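> Give me a model of this one.
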Amino acid sequence: MQTLKKFIRFYKPYKKLFFVDMLCALIASAIDLAFPQILNLLTKDVFTGSSSQIIRSLWIIGIGLILMYIVRYFCQYFITSWGHIMGARMESDMRQELFDHYQKLSFSYYDKNNTGEMMSKLISDLFDITELAHHGPENFFISAIKIIGSFILLAMINVPMTLILLAVTLIMGVFSLFKNRKMRSVFFDNRKKIANVNSRLQDSLSGIRVVQSFANEEIEKDKFCESNLKFLDSKKDSYFIMGSFHAGNSFFQGLLYTVVLVSGGFFIAKGTLRAADLAIYALYIGIFLNPLDVLINFTEAFQKGLSGFRRFLDVVETKPEILDRKGAKPLVNPRGDISYNNVSFRYENDSEVLDNVNISIKAGKTIAFVGPSGGGKTTLCSLLPRFYDVTEGQITIDGKDIRDITLKSLRNCIGIVQQDVYLFAGSIGENIAYGKPDASEQEIIQAAKNANIHDFVMSLEDGYDTYVGERGTRLSGGQKQRIAIARVFLKNPPILILDEATSALDNESERHIQASLEHLAKNRTTIVIAHRLSTIRNADEIIVINQSGIQERGTHDELLNLNGLYSKYYNMQFEGLGD
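Modelled structure (predicted):
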């Protein structure tokens, strides 16, 4: 019931459309119920008169029935067209709400969940919502009217026969409820299994270059086959249950006709029922069974839609871990003074990554983090834009705790260039403009020039309209990196994070990009995570971090003179280059 209450709120924007749909359903149901009564009236009164009276009455009867069914036509048209449009709009609203919520969820959620499963919840899980949203209330409403109306009219013909009919119907209802409970869990399992299939597909296709480079197509086929067969098994279970459900209800419908025929014959023999009344009674049985048929056939769509909606709720009711504090204010005209004050951090169910770290960076200065993987360098940078929140301590910008600053303004003042550049499917110009969506063409070109990518772009046939491919597959690593730098130039943030931005590039590309990065870092507070130590010689401060925390700090020359860890790392790289 709680799930249904949450589902009902999506009708609110379309309540006028919903009530008109229900009114049309009421009129159509009333017309269906009226026909046997009209036939009963005609056989008792009109068709017992003279032939001339009957013929005169037929014109009126015919025109009346045609008008009645014209009204039914328009009602049915509205129900089928606008009723489904209402359902599709609700599905669209849910999909938009789910996507919007995905945008708010913290990095920790994405650390634990697979992209393919998230896509499954966004697309296939909501696919059946339209049918549930439209046919759910309409089918239950029409069925309730027809079943209750039929029972009343049947009782008016013969009460004992109707009570027998009610007893069989109640047994049928108990059977349906029992099967519905089983179907609910099976259809929910269907959703999980198809999500696993989508997850496996997304994972394999995203890594197709790795798959083919290792000639591991057979391994991927086997893994996909395993997920696919598990989904097939789950579908088979659902069809077995659906088969017994439909077959059982079909048996009960046959039992209803048998009960009517046998009990009707008995009451005719006793003289308490006329043969003509039994014929009318049989007509109402058809009207009574029709909504039962509708409900039975709708059960599958109902359970599918409801299980999809439950998985939808699983996501939208997940609270983002990173939110604006109450009373948080925008950061206005930031200078870029940054302080890490007694900062500690641990990932969920993990050991301490950072312990009591204190770092101060003056506005416009450059600080570099160096050290082995796993020391917490990237984590330190991820805490600044609040991709994660500190476990203890605080980080401030211009003396303000970043948790007291609105997320949007905080992240707007920070530009990030990473080693693994993500380009969106689209043109080069669109990807650069991501740094400032309302940028003019001239601004985009200037950003590209600052990043030393303009000449390359102009050498392409389509220039800034060149399609980059999925994740920028049509471009080299260096070209993608320079587009990412142009994006940050366009954003023009006062604070810059360079996360091993040149470590994956060849020496020639690195020289071009290093020049672009130095231009980008000018007059900005810059944090650099460095792999190649030659790129940070001019940093105002270098901090050496390993699993035990901060080990050394100072300028390049000061650290070399210490003859400690930094000197060791530097000499190892220098010797490697010498070889």
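
> switch to C-alpha atoms for all contacts and neighbour counts from now on
Will do.

> show me the contacts for the residue positioned nearest the centre of the chain.
Nearest residue to the geometric centre of the chain (Cα atoms, centre = their mean): residue 122, 2.9 Å. Residue 122 sits next to 95, 98, 99, 312 when contact means Cα atoms under 8 Å, 6 or more residues apart in numbering.

> Could you rerun that using 10 Å?
94, 95, 96, 97, 98, 99, 102, 116, 308, 311, 312, 315 (Cα atoms under 10 Å, 6 or more residues apart in numbering).

> Please give the structure of this sequence too, so both can be compared:
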Amino acid sequence: MKFVKPYWKQIFITVIIGMLKFGIPLLIPLILKYVIDDIIGAGDMTAAEQLNTLIWLMGIVLAVFLIIRPPVEYFRQYYAQWTGNKILYDIRDQLFSHLQKLSMKFYSSRKSGEIISRVINDVEQTKNFIITGMMNIWLDMFTIIAVIIIMLTMDPWLTLIAVALLPFYAVSIKYFYSRLRDLTRKRSQALAEVQSHLHERLQGMNVIRSFALEEHEQKEFHKQNGNFLNKALDHTRWNAKTFAVVNTLTDIAPVIVIGVAGALVIQDVLTLGTMVAFTAYMDRLYNPLRRLVNSSTTLIQAIASMDRVFELVDEKYDIQDKPGAGPYRHPRGEVIFDNVSFSYENDQEVLKELNFTVKSGETAAIVGMSGGGKSTIMSLIPRFYDVSSGRILVDGKDIREYQVRSLRDRIGMVLQDNIIFSDSVRFNILMGRPEASEEEVIAAAKAANAHDFIMELPDGYDTYIGEQGVKLSGGQKQRVAIARVFLKSPEILIFDEATSALDLESEHLIQQSLFRLAENRTTFIVAHRLSTITHADKILVIENGKLAEIGNHEELIKKQGAYYNLFQVQQLD
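From the prediction side, this is the model:
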């Protein structure tokens, strides 16, 4: 209702226009009754008078249907769809804003395909709730009430017979729809799983082909698709039972009315025109009821989808600004880990009581065996995760005292696998600072040793580079990512295995860029090849989440401890 509230005027106008749309056809049975009883059955009128009256009546009726009805129909459809689409826009807009605030912990336990399914498919279903639940149901209720009132004015007893089956209709609706919501939710979840599976496989198509796994993956997709089919068929079976029972009730009622009305006409208790009009109104009474069955199905599906949408909306933020948190002003870049421990949810500790200081402008390299917690340390500095205990100080202040956005604005990251978006090279560099000028973009690219290869691309900086930068080599993607950080010009830099997957030539070019970028900035480097970090002011050796050694290259080599052993393993001089 929070999303609906801004558009209540449009919804109200749509319902009023809808009443006109549904109200005009309600005149037809009355016109039919008048033609049969008062024109054709009028004994005191000549044939010419009857024909003349009929022509005048048809002229007025046609004028109503040709002049009033079309604009009413147009505006009713337009406002209904306009309102539904605007509300969908607002929901998706807020959902995307919400998704950007959720922590990496949330994304580490969710499949991106399922999230996409909720934002696209399930939000689309909520449109049905708005159009059906907020508009159509009220119009159908209005039609039913209007028809019953008109029928009561013609014959109260026959009206009671006409509505006698309504209680059975209500009971059957309640019985069947209590389970339909659960079945619809399971069906939506199964569809989300198919979408998630498909999304992952499309991203990993090169792996599937390189291992010749097409047949295996076909079987895996068959399982996912089969699960959705089973859930869809369960839903369909129950839905079919609902329609079978409810539509039988709505079909029996007119038959009963025709039988009773026919007997009354034979006994001269009821006029033929009234019987014909009553039978026509039975159609107008039970058609909205049938629509309500369809609407109920639509609403159940929409509500099940809305459950999934608002379950996502209700996800709590793990990382958010504390009350009174301030901006990170006048940054120098000193970073202190003060007795920091960390674990992912209920898992065992990844980091244990880390204590170290990296002064402003220093370069600190973090080394150790895979799985030791090096990348986790890098994720804690920009608050992708919060520490389990202890604290991280930046410029003497706990990072939780800063506004998250202002802290991250002063941190630049170059990762092993940087995300490159399916847009132009210029767009990807501008993500460092969207308001930057063309000259600044080119300067950043030159500093990152990227300008030359960019100019060789078909459209230079305007070249579209495909999803995940598929048209660029690994080294070229890294240089675009580094150009992005140059443009951002942060005080704290994080290089997480930034050159580990590159050939020697690319690594050399990128090392040049990284050295240039790190000048006079506090820099953290996670490196696999120890030869690339011998220049670091501090080298931190992490073993099983603990700080095993700290010092510069010469100090640690002399110590002949963990770092020395790692260095010997790599057979470096």
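
> coming back round to it: in a markdown table, list the contacts of residue 122 of structure 1 along with distance to residue 245 of structure 1 and neighbour count.
Below are these laid out as a markdown table (distance: Cα to Cα, whole Å; neighbours: other Cα atoms under 10 Å):
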| residue | distance to residue 245 of structure 1 | neighbour count |
| --- | --- | --- |
| 94 | 30 | 21 |
| 95 | 31 | 19 |
| 96 | 35 | 13 |
| 97 | 35 | 15 |
| 98 | 33 | 20 |
| 99 | 36 | 17 |
| 102 | 37 | 18 |
| 116 | 33 | 19 |
| 308 | 21 | 27 |
| 311 | 24 | 18 |
| 312 | 27 | 20 |
| 315 | 31 | 17 |
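
> In structure 2, what sits opposite the residue nearest to the centre of structure 1 in the alignment?
Counting by TM-score structural alignment, residue 122 of structure 1 corresponds to residue 119 in structure 2.

> likewise residue 104 of structure 1?
Under TM-score structural alignment, residue 104 of structure 1 pairs with residue 101 in structure 2.

> what's the answer for residue 81 of structure 1, then?
By TM-score structural alignment, residue 81 of structure 1 lines up with residue 78.

> now the strand or helix carrying that match: how far from the chain's centre is it?
Element membership for residue 78 of structure 2, per DSSP states H and E: helix 69-101. Helix 69-101 of structure 2 sits 15 Å away from the centroid of its parent chain (Cα atoms, centre = their mean, to the nearest Å).

> Tell me which residues touch the match of residue 104 of structure 1, please.
With Cα under 10 Å, 6+ apart, residue 101 of structure 2 has these contacts: 95, 316, 317, 318, 319, 320, 404.

> mind running it again at 7 Å?
residue 317 (Cα atoms under 7 Å, 6 or more residues apart in numbering).

> Burial check on the alignment partner in structure 1 of residue 343 of structure 2, number of neighbours?
Counting by TM-score structural alignment, residue 343 of structure 2 corresponds to residue 346 in structure 1. The local packing of residue 346 of structure 1 (other Cα atoms under 10 Å) involves 17 other residues.

> Show the contacting residues for residue 346 of structure 1.
352, 353, 354, 391 are the contacts of residue 346 of structure 1 under Cα under 7 Å, 6+ apart.

> Point me to the helix or strand that includes residue 384 of structure 2.
Per DSSP H and E, there is no helix or strand for residue 384 of structure 2.

> any idea how far residue 272 of structure 2 is from residue 254 of structure 2?
16 Å (Cα to Cα, to the nearest Å).

> gap between the nearest residue to residue 134 of structure 2 once chain neighbours are set aside and residue 299 of structure 2?
Sequence neighbours aside, residue 11 is the residue nearest to residue 134 of structure 2 in space, at 7.4 Å (criterion: Cα to Cα, 6 or more residues apart in numbering). Using Cα to Cα, residue 11 of structure 2 is found at 17 Å from residue 299 of structure 2.
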